[in-house]
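Participant: My questions are about this predicted structure, shown below with the sequence.
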Amino acid sequence: FSISYGTGLWPWLVTSSLLGLALSNALWGWTLTADTWQPTFAAFVSLPAAMVLLFGGGWKVTLNGAVLGALLVTPCCLLMVNFVCLPLGLPVVIGNVLGMALGSALAFGLCRCVPVLVKSQVEPIVEKPAARPKPDYGVIWTLRRVLAD
């Protein structure tokens, strides 16, 4: 069954997300104390996957998505949580979601200014996808969809 919206980019998406998580933890792990936590998961669930889905697979996009996720998303989340949410008594989920949005906006702006981060010299040949039969939306389909999502 199709995952990653049926794009076929699942291996690139997971690779970029896992690399972003590992790099984020390596770069920002020092912010973790016994009384606090760090949103390194934010680099896993946001920018790397979005970059792969938007710009396609390949090592350039995969690695740049992971690096930008660790360099931009995690610190944005840390700043929002520690300097906005905690002082104002807001739930930390607000800071994490705002940090993911802000970090992703910065990364996509950077990709727009420096397109070599996500585009190769050779334009890929895009094939027209084959027609697929309409799925049966029964119980089995629902269970498979839940697992895929």
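Facilitator: Structure's in. What do you need? Numbers count the residues shown, from 1 in each chain.

Participant: Could you use CA atoms for every contact and neighbour count after this?
Facilitator: Noted.

Participant: Okay, buried residues for the top helix by length along the chain please.
Facilitator: Counting by DSSP state H, the longest helix found in the chain is helix 92-113. Neighbour counts using 16 or more other CA atoms under 10 Å place 92, 95-104, 107-108, 111 of helix 92-113 among the buried residues.

Participant: Got another one to weigh against that:
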Amino acid sequence: MRNDTLTARNLALTPELHDYLLDQGRMTPDPLLIELIELTHEAIPEQAHMTVAPEEGALLTFLVRLLGARTIVEVGTFTGYSSLCMARGLRAGGSLITCDVSAEYTDVARDFWARAQVDDRIELRLGDALDTLRALPAEPHLDLAFIDADKPGYIGYWEELAPRP
């Protein structure tokens, strides 16, 4: 079914309906996440579109909690919005390994992880993500993998992550 076709099962997503859904779904970002979004837009305006949407961040937190995830791998850190959201949802003792190539962008992430008090759950690995994934041990089990990096590399990342138990 097309998204632009109005039927009894498909509503137009008006700005008012979008705001309502965000409010009802508790998807409105907290002040720290808002600050991270604003800083990213101010400091890196030409790349700011790479940040996940606030509702996607809320969904990631929800999924991590729903799964009871303990071990997560993220490919593509940027300024850390998605990793911060996922780290907030981790169970006690959980960890997130996140891969990126930019020390400049991930320095922003590290600051916000510390301020959110989730930096003890996040391990940043700088370098080529495919090399990083290939170097990961087969164990422990991965509860969740979030691939959000260079689009042409997705197949390679998937092929490294999918076979893991």
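Facilitator: Happy to help now that I have it. It should be emphasised that the depicted structure is a prediction, and the values quoted were computed from it without experimental measurement.

Participant: Just give the TM-score of the two.
Facilitator: TM-score of the superposed chains, computed with TM-score structural alignment, normalised by the length of the first structure, equals 0.26; 69 aligned residues with a CA RMSD of 5.1 Å.

Participant: any idea which helix or strand comes after the longest helix of the first structure?
Facilitator: helix 139-148 (DSSP states H and E).

Participant: So which elements touch the longest helix of the first structure?
Facilitator: On a contact count with 3 or more CA pairs under 8 Å, 6 or more residues apart in numbering; DSSP states H and E, helix 92-113 of the first structure meets helix 41-45, helix 47-55, helix 74-80.

Participant: at 6 Å instead, please
Facilitator: Under the contact criterion of 3 or more CA pairs under 6 Å, 6 or more residues apart in numbering; DSSP states H and E, the helices and strands touching helix 92-113 of the first structure comprise helix 74-80.

Participant: How about residues contacting the helix it packs on?
Facilitator: For helix 74-80 of the first structure, contacts defined as CA atoms under 6 Å, 6 or more residues apart in numbering pick out 40, 95-96, 99, 103.

Participant: The same query, at a cut-off of 8 Å, please.
Facilitator: 24, 28, 38-40, 42-43, 95-100, 102-103 (CA atoms under 8 Å, 6 or more residues apart in numbering).

Participant: Any buried residues in it, and which?
Facilitator: So, applying 16+ other CA under 10 Å, buried residues of helix 74-80 of the first structure: 74-78, 80.

Participant: which element follows that helix toward the C-terminus?
Facilitator: helix 86-88.

Participant: what comes into contact with that next one?
Facilitator: With CA under 8 Å, 6+ apart, helix 86-88 of the first structure has contacts from Val92.

Participant: Ends of stretch 86-103 of the second structure, what's the gap?
Facilitator: For stretch 86-103 of the second structure, the separation between the terminal residues is 20 Å (CA to CA, to the nearest Å).

Participant: related to what we said a few turns ago, can you tell me which of the buried residues of helix 74-80 of the first structure is closest to Gly20 of the first structure?
Facilitator: Thr74 (9.7 Å; CA to CA).

Participant: how near is Phe44 of the first structure to Val139 of the first structure?
Facilitator: 30 Å.

Participant: So those two - more neighbours on which side?
Facilitator: Phe44 (26 against 9; other CA atoms under 10 Å).

Participant: does that one really touch Asn25, like I thought?
Facilitator: No. Judged on CA atoms under 8 Å, Phe44 of the first structure makes no contact with Asn25 at a distance of 10.5 Å.

Participant: How much space separates Glu160 of the second structure from Ala103 of the second structure?
Facilitator: 23 Å.

Participant: With Gln24 of the second structure instead?
Facilitator: 37 Å.

Participant: now, which of the buried residues of helix 74-80 of the first structure sits nearest Ala49 of the first structure?
Facilitator: Thr74 (14.6 Å).

Participant: next structured bit after the helix or strand hosting Ala58 of the second structure?
Facilitator: Using DSSP H and E, Ala58 of the second structure sits in helix 54-67. Counting by DSSP H and E, the element after helix 54-67 of the second structure in chain order, helix or strand, is strand 71-75.
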